[in-house]
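Asker: attaching a predicted model along with its sequence, questions to come.
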Amino acid sequence: MAGSLTIYHNPSCSKSREAKNYLDQEATTKGFQLEVIEYLKDSPSPEQIKQILGFLVEGKGDGEDEQAVYGKFLRNNSGVSTTQEVLESLGEHCANMQRPIVVNWAANKAVVCRK
């Protein structure tokens, strides 16, 4: 497996640490690059957030609507149903972003790694 992945990581979050450790091992074994972004220090741009949301919406499961996808992206979604509302929520508190989120930019895919 060649290429690279990006993980939006919060070292204070146990799920994020677990995902990062797993991906570090996989990167070594399978030979891909892992970019680690501590999103509380280096927040994704609005354009990156829009791209990630687009990847999540495209990859959504059967019976899942966009609002459910937005709910997965935000920790405290409180009825968020549009990309603009997601951006506004993250603009107020970047910590509202769910973590970890893993993105394969080349394949146009993203996954919220919470379960």
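Answerer: Perfect, I can see it now. Numbering: from 1, shown residues only.

Asker: use CA for all of it now, contacts and neighbours both
Answerer: Will do.

Asker: the longest helix in this protein is where?
Answerer: Secondary structure of the chain read by DSSP state H shows that its longest helix is helix 14-30.

Asker: so which elements touch it?
Answerer: When contacts are defined as 3 or more CA pairs under 8 Å, 6 or more residues apart in numbering; DSSP states H and E, helix 14-30 sits against strand 4-9, strand 33-38.

Asker: here's the one I want to compare it with:
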Amino acid sequence: MTIYHNPRCTKSRQTLALIEENGGDFIIKEYLKEPPTKAELKNVIALLGISPEELIRKGEAEFKNNFKGKSLSDDQWIEAMIAYPKLIERPIVIEGDKAVIGRPPENVLELL
């Protein structure tokens, strides 16, 4: 199991705690320190079954200052998330060929 984690985020910490409480083995990827590659993001988006734009945190200053009101292609949204990793919705938990966004944190229980 892999969790794309931001330790400063309450929902991310709650999701990680649920994984720990349920005895799941996991790898933590602090995506703000080491942003995912384009291939990793494409894989995550495919596993989630959403469009790249649906993975964008639209309340972030980076979104409001750089992207609000703009229409971008899927590749451009992915490039935006690589350039501004704070835009990536969090946390994302992956187990095998399934993934969920931990909002609410209980979503992770589908993978345990």
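Answerer: Sure thing, it's come through. Note that the coordinates shown come from a computational prediction; the quantities given were computed from them, not determined experimentally.

Asker: tell me, how many residues neighbour the equivalent of Ala83 of the second structure over in the first structure?
Answerer: Aligning on TM-score structural alignment places Ala83 of the second structure opposite Glu92 in the first structure. By the measure other CA atoms under 10 Å, the count of residues near Glu92 of the first structure is 9.

Asker: coming back round to it: any chance of the helices and strands packed on helix 14-30 of the first structure in CSV, plus distance to Gln48 of the first structure and mean neighbour count?
Answerer: Shown next, in CSV, are these (distance: least, CA to CA, whole Å; neighbours: other CA atoms under 10 Å):
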stretch, distance to Gln48 of the first structure, mean neighbour count
strand 4-9, 11, 21
strand 33-38, 13, 16
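
Asker: buried sites along stretch 51-67 of the second structure?
Answerer: Residues of stretch 51-67 of the second structure classed as buried: 52-53, 55-58, 62-63 (neighbour count, 16 or more other CA atoms under 10 Å).

Asker: of all these, which two lie farthest apart?
Answerer: Pairwise distances across the buried residues of stretch 51-67 of the second structure peak at 16.0 Å for Pro52 and Glu62 (criterion: CA to CA).
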